[in-house]
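Undergrad: Quick check, what structure comes out for this input:
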Amino acid sequence: MQPANLLFITLALIGVAYVLGYFRSRALAAPLGGIRHLKSLPGYYGVRAAMWCGIPALIVLALWASFESKVIQLLILGALPAELIPNTIGESSLLMSKIRNVASGALPAGFVEQPLANAAERLQVLEQTSKTYMSLLVLSIAVLAGFVGWYRIQPRLNAREQVERTLRWFFFSCAGLAILTTVGIVFSVIFETIRFFGMVPFTEFFFGTSWSPQVALRADQVGSEGAFGMIPLFTGTLLISAIALLVAVPVGLFSAIYLSEYANKRVRSVVKPMLEMLAGVPTVVYGFFAALTVAPFISDFANTIGLNASSQSALAAGLVMGVMIIPFVSSLSDDVINAVPQTLRDGSLALGATQSETMKKVIFPAALPGIMGGILLAASRAIGETMIVVMAAGLAANLTGNPLETVTTVTVQIVTLLIGDQEFDSPKTLAAFALGAMLFIVTLLLNVVALKIVRKYREQYD
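TA: This next block holds a predicted model:
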């Protein structure tokens, strides 16, 4: 049985356990004079029985599904002849892909060695056996644990306390999982970055002005030594992001001020949804618009006034990206401004301040933390955008501050580096992790600076 089907069956058993636990509690309470003699409400007894049924079964299902492929791979590769056993993780992945293709029929068995054909047959047997045992084990645990939970229902049992304690542990586990995931991501990037700096000098990456990571496979090939200077990439990233923020922040912030303080209800009901619709447009559509409309217009206009402009430019990508992130600034800023208590507005106006002075001296300082949050979100969105840059700004890593020239960004190069080669043993592939680490540090520094700005204005306002 497939894990997805098994999950649905387990969820159905959880629902059955809830119903049986609910009605058992009511049946036990009936001879005593009703549910008022129960220690908890009947729903808690049902939830307790459902937890007994579901939690162990779902844990076993998750663990089995997580480690099934790894265990089967070890069994398959371990049974191969010594001369076919792979030496690296990349070779193991390629060999297992070949065996799986033979097992699925995508690759005829006659095109591979006989041991691999035998391994494909064994793979089919192991996968079928694994699914059978997994189904039997998970369903057996669900039924038996659900029965135990149902049988142990008693009128004096404090089911509410047990359910709430279990939920507290569940919420704590979710929070811990989020933290561990973040820590795991950081450490995985750090480890791969350290491997990269073991192959490429630290000074070349941070101070190099040339980016050409196309490392050749043989030393006698042209361009056998790549260049890994990150300055052109970060320059392009900052240039496009700055153009996008120069468009999005004024337009979004002034739109929010107008909609929240000056527009009537009819105008607000029309304009605000239209602005928020920009956030729902796919980035590939923005990319088409930038490549087919904005970039040619900028190129033609620049040539008209005597400037040299590339068919793909940072200005085109930045302008379209700025339009894309306007809702991140306008919607959040509008919500934050509306959240400022009306008593502050009334007090300022009662003291003789104009509406404009009230906005600048009272409302804006009070809403500044939320506004900064919206701007930071927009900046993160601009820094992490890939599709618009690929289609409107190109892939060339040029060290330039001219917005009319072709540039590229860090995220575009990360995607480019990770296409094809997945063995993570060459400077070309590991460079993606170094770029990701630097991008993470830059984003962290932006957050620290923004927090300092917010605290400064909060102190002034208080």
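Undergrad: CA atoms for contacts and neighbours, from now on please.
TA: Noted.
Undergrad: Do a quick rundown of the strands in this structure.
TA: Secondary structure of the chain by DSSP state E: the strands cover 211-212, 227-228.
Undergrad: Tell me which of those strands sits most buried.
TA: Highest mean neighbour count of the strands of the chain: strand 227-228, a mean of 22 (counted as mean count of other CA atoms under 10 Å).
Undergrad: Could you list every helix and strand in contact with it?
TA: Strand 227-228 makes packing contacts with strand 211-212 when contacts are defined by 3 or more CA pairs under 8 Å, 6 or more residues apart in numbering; DSSP states H and E.
Undergrad: who's in contact with the residue lying closest to T209 once chain neighbours are set aside?
TA: The shortest distance from T209 to any residue that is not its chain neighbour, by CA to CA, 6 or more residues apart in numbering, is 5.1 Å, and that residue is G229. When contacts are counted by CA atoms under 8 Å, 6 or more residues apart in numbering, G229 touches 204-211.
Undergrad: export the strands of the chain to a markdown table and tack on distance to V71?
TA: A markdown table is the format used below for the strands of the chain (distance: least, CA to CA, whole Å):
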| stretch | distance to V71 |
| --- | --- |
| strand 211-212 | 40 |
| strand 227-228 | 38 |
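Undergrad: one more to line up against the first:
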Amino acid sequence: MPLSLVLVVIVLLAALGYAMGRSRALAAGGGSARTLNSVPRYYGSYVALWAGLPSLVLLFIWNAADGAIIRGMVIDRIAMATSVTAPAALNLAFANVVNLANGALNSDGADPNLLAAAGYYNHLQDLSGQIAGALVLVLALCGLAYALRRVRPALRARNAVERVVHTLLMLSSLLAILTTVGIVLSLIFESIRFFTHVAPWDFLFGLQWSPQTALRADQVGSSSAFGAVPLFAGTLLIATIAMLVAVPVGLMSAIYLSEYASRRTRAVVKPLLEVLAGIPTVVYGFFAALTVAPFFRSLGQMAGLDVSSESALAAGIVMGIMIVPFVSSLSDDVINAVPQSLRDGSYGMGATRSETIRQVVLPAALPGIVGAFLLAVSRAVGETMIVVMAAGLAANLTFNPLEAVTTVTVQIATLLVGDQEFDSPKTLSVFALGLTLFLVTLCLNVIALRIVQKYREKYD
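TA: Below is the predicted model of the structure:
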């Protein structure tokens, strides 16, 4: 039974349980909700949860476990049919079996043993779907019947439903935390593997980045240098240029929209400004590569400067334009949240509008504005497509914005393209880059939090 059909059946049974539970509660109370311990909709929700939640949990567990079980059974069959025992060869054979079963590989001329294993794989998949559908349906019906039998006026349906909702909210929060912990641990463990090949000192302070490694002893042309300083410098250079564009333009736009613009002007300008946030980054990359970069190159030639066709200046300016809506929209919301009483008090003291904005509104909105800046910095540091198309892939150690540079995220994306072997320093280096970027961002957030707390005390 297809997964989508199983989910539809569960949803229908839960909806049926809600209607039946609500009507049964009203019937048990003599048609009046006043005799019930809870509102009738809680009785319906109680029955719906019993009909849907256990079956959904069973379906999740089944889908999480059947893949590994089917994989083990198919690999055992392949090993018995072909006498292959090497784990790598068995994994490759299983991948071919899955591709044959899904139609991704042409079955003409394929190994008969693999074709038989592909048929066995499809049989197991169909059998697993049928068993899962039957068990889920039976469990949903049993939960529905059990909950309906418990519906009576004295049942504390509201308490039961709220306990379930509270548990689901807690599990959702725990899942988010565990996901973060898992990401950090994966970065740490893979980075440790990388640092067994490359010294941390050479990685953090090396001045040459050339991650190509030799696959054979007689291979040449692979320098295998993992000094990440050029990547950090390129990331810092482009992010700085972007922030020099986004921060003043975005903040001034927010001040104008919140303090000076009329309602009609604000209703037109604000949506138009926020349209920039919805443009795909690849479009910005095209704009930077085809328009902005040639424009700066022609300007440089007229001024007698050597401007690269792929420069940090072009990428940074276009990235700053992309980030303007983040700074503007968030700063505008924060400025509008400042109480009007602060403005009125400033005007009552004889301050002008500009003095009120500079000395009252902006200091009061400082925490939110700093948060907007941090979001913009994170967006600039994590951008990839614009840098690939406008700044290039060259790991040059330079702070000249007219030259080509690259960033940490671009190298991560470049090194993970195609089939990779996660045992080589070349591939493992991306985890070290990711961990370093994570730690730098974390330190910036902590510093910004301290700054916000220091200045916020004046306006509490």
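Undergrad: Superposed, how do the two chains score by TM?
TA: The TM-score (TM-score structural alignment, normalised by the length of the second structure) is 0.96; 458 aligned residues with a CA RMSD of 1.5 Å.
Undergrad: start to end distance for stretch 305-312 of the first structure?
TA: Using CA to CA, to the nearest Å, the end-to-end distance of stretch 305-312 of the first structure comes to 18 Å.
Undergrad: and what of stretch 334-353 of the first structure?
TA: Across its full length, stretch 334-353 of the first structure reaches 22 Å end to end, with CA to CA as the criterion.
Undergrad: What residues sit buried inside that stretch?
TA: Of the residues in stretch 334-353 of the first structure, those buried under the neighbour-count criterion (16 or more other CA atoms under 10 Å) are 334, 336-338, 345, 348.
Undergrad: count of residues packed around A30 of the first structure?
TA: A30 of the first structure has 14 neighbours, counted by other CA atoms under 10 Å.
Undergrad: Scan the second structure for its longest helix.
TA: Across the second structure, the helix with the greatest residue count (assigned by DSSP state H) is helix 40-82.
Undergrad: Can you show me the helices along the stretch 351-460 of the second structure?
TA: With DSSP state H, counting those that start in this stretch, the ranges of helices along the stretch 351-460 of the second structure come out as 353-356, 362-364, 366-382, 385-390, 408-415, 425-456.
Undergrad: Now the third one on the first structure. Mean distance?
TA: What it means is helix 366-382 of the second structure. When the first structure is overlaid, helix 366-382 of the second structure sits 0.5 Å from its aligned residues on average, using mean CA distance after the TM-score superposition for the first structure.
Undergrad: Who are the packing partners of that helix?
TA: Applying 3+ CA pairs under 8 Å, 6+ apart, we find helix 366-382 of the second structure packed against helix 229-255, helix 312-336, helix 425-456.
Undergrad: equivalent range in the first structure for it?
TA: Taking TM-score structural alignment as the measure, the first structure aligns residues 368-384 with helix 366-382 of the second structure.
Undergrad: Please apply the same query to the longest one.
TA: The counterpart of helix 425-456 of the second structure in the first structure, counting by TM-score structural alignment, spans residues 427-458.
Undergrad: list the buried ones in that stretch?
TA: Buried residues in stretch 427-458 of the first structure, counting neighbours by 16+ other CA under 10 Å, are found at 427-439, 443, 447, 450, 454.
Undergrad: how about JSON lines for the contacts of G229 of the first structure, with distance to I141 of the first structure added?
TA: Formatted as JSON lines, those follow (distance: CA to CA, whole Å):
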{"residue": "E204", "distance to I141 of the first structure": "58"}
{"residue": "F205", "distance to I141 of the first structure": "54"}
{"residue": "F206", "distance to I141 of the first structure": "56"}
{"residue": "F207", "distance to I141 of the first structure": "59"}
{"residue": "G208", "distance to I141 of the first structure": "59"}
{"residue": "T209", "distance to I141 of the first structure": "61"}
{"residue": "S210", "distance to I141 of the first structure": "60"}
{"residue": "W211", "distance to I141 of the first structure": "56"}
